[in-house]
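Asker: no sequence on hand, only this structure:
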């Protein structure tokens, strides 16, 4: 993929399911038998999405949740158009760390659109896990942000809806779209110059 129009970063503590969320969205799969592995630094993947008849390439950076990698992961926030901050509704500590991730993000990208994502909804729906983060607190905290979604990477519930909303919001942002169009024009100029160099006709 030659370019990414929108950059999305995923933030959140360890074990909240950030990588599973990305895999479900990009590859439409979930593998519960895969052993847990810490993301080191950040993992990148991309996907094309269509909004209002236009195709956009989105780049997704899945950042490490471990505190020992924090200094490394901050560099991936720069230039982000949107951020998904994940937490586990059955884990109050993961919610407590959410404010930290938001502050970290704001010091690098103040205008980044922020979306809260509660993960592992299937575990609460089945009774395998009990909610530990009160819904009213989540509702109050998310009011100043761009949205809140409860998702399940296992069933796929609300995963596509979350990313679709992000891309729609970015596509509706005049400032963001102006920058994208300028980047596309510049990229086209560079590609045209390359063709001239390698044309021997």
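Answerer: Right, received. Where do you want to start? Values in this document were obtained by computation on a predicted structure and should not be read as measured data.

Asker: please make it C-alpha for all contacts and neighbour counts, starting now.
Answerer: Noted.

Asker: using the three-state scheme, assign residue 45.
Answerer: What DSSP: H, G, I helix; E, B strand; the rest coil gives for residue 45 is strand.

Asker: contacts only, for residue 48.
Answerer: 55, 56, 57, 58 (Cα atoms under 8 Å, 6 or more residues apart in numbering).

Asker: who wins on neighbours among these?
Answerer: Using other Cα atoms under 10 Å as the neighbour test, those are led by residue 58, with 20 neighbours.

Asker: what does the host helix or strand of that residue contact?
Answerer: According to DSSP states H and E, residue 58 maps onto strand 54-63. Residues outside strand 54-63 that contact it (Cα under 8 Å, 6+ apart): 1, 3-11, 18-19, 22, 39-50, 73, 76.

Asker: need the strands for this protein, in chain order.
Answerer: With DSSP state E as the criterion, the chain has strands at 6-12, 42-51, 54-63, 82-87, 113-118, 147-150.

Asker: which helix is the longest one in the protein?
Answerer: helix 174-197 (DSSP state H).

Asker: just send the contacts of residue 48 back as TSV, with distance to residue 154 too.
Answerer: Conversion of the contacts of residue 48 to TSV gives the following (distance: Cα to Cα, whole Å):
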residue	distance to residue 154
55	27
56	26
57	25
58	22
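
Asker: alright, now check it against this:
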């Protein structure tokens, strides 16, 4: 019996330079890019299929620009998202405040979107505990309050990256999501003028 295919739209949100694109790069291409890079403009798109039991879930990932000047544009990309990875930088307390902003946006505009809070750059705080500017327990309390999953990740080492996206795929195939059949899923061919690039944000 062939596997049932379902599609899930996933949007990456968060302040610029928190590492959203690095997260996607690590998950999709198993690499961490170093050196100068450009900030994402608008959004970039990539898709990856995951086998979950007897289903194949295609995660259509929209990596949005983090700069506030693209805020209105980001709203276009999270529309209809089944899951949102709201990122913050463990070494930047202001990025967690920005993450809370995006959570409120999603709660107001996309009530059916399942939220995953993602602390990035865990490798930096593992090397130097004093670099941590966002307390784990504060974020976990917030995650419990909004009924969100919480992960701390490192795109450099790969820590918890696979686990984050696997959890989204697993949840999508469980009661955490209202699973859509293939003909009602996200059309992965409609990428518009925003192909996925190696830009990081």
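Answerer: Nice, I can see it. No experiment lies behind these values; they were computed from the predicted model shown.

Asker: which one, of the strands of the first structure, ends up nearest to residue 191 of the first structure?
Answerer: Among those, strand 54-63 comes nearest to residue 191 of the first structure, with 17.7 Å by Cα to Cα.

Asker: quick one on the thing from earlier: what's the closest of the strands of the first structure to residue 171 of the first structure?
Answerer: Closest to residue 171 of the first structure of the strands of the first structure is strand 42-51 (Cα to Cα; 7.5 Å).

Asker: what's near enough to touch the residue minimising distance to the centre of the second structure?
Answerer: Note on the second structure: the residue nearest the mean C-alpha position is residue 85, at 2.9 Å, using Cα atoms, centre = their mean. Shown in contact with residue 85 of the second structure (Cα under 8 Å, 6+ apart): 10, 11, 12, 13, 115, 116, 117, 118.

Asker: so what does the first one match up with in the first structure?
Answerer: Using TM-score structural alignment as the criterion, residue 10 of the second structure maps onto residue 8 of the first structure.

Asker: its match and residue 44 of the first structure, how far apart?
Answerer: Distance, residue 8 of the first structure to residue 44 of the first structure, using Cα to Cα, to the nearest Å: 10 Å.

Asker: same thing with residue 188 of the first structure?
Answerer: Distance from residue 188 of the first structure to residue 44 of the first structure, by Cα to Cα: 24 Å.

Asker: please apply the same query to residue 79 of the first structure.
Answerer: Residue 79 of the first structure is 14 Å from residue 44 of the first structure, by Cα to Cα.

Asker: which one's more surrounded, those two?
Answerer: Higher neighbour count among residue 79 of the first structure and residue 44: residue 79, with 15 against 12, using other Cα under 10 Å.

Asker: so that one sits against residue 106, correct?
Answerer: No. Taking contacts as Cα atoms under 8 Å, residue 79 of the first structure lies outside contact range of residue 106: 11.7 Å.

Asker: mutual contacts of these two, please.
Answerer: In the contact map built from Cα under 8 Å, 6+ apart, no residue is linked to both residue 79 of the first structure and residue 106.
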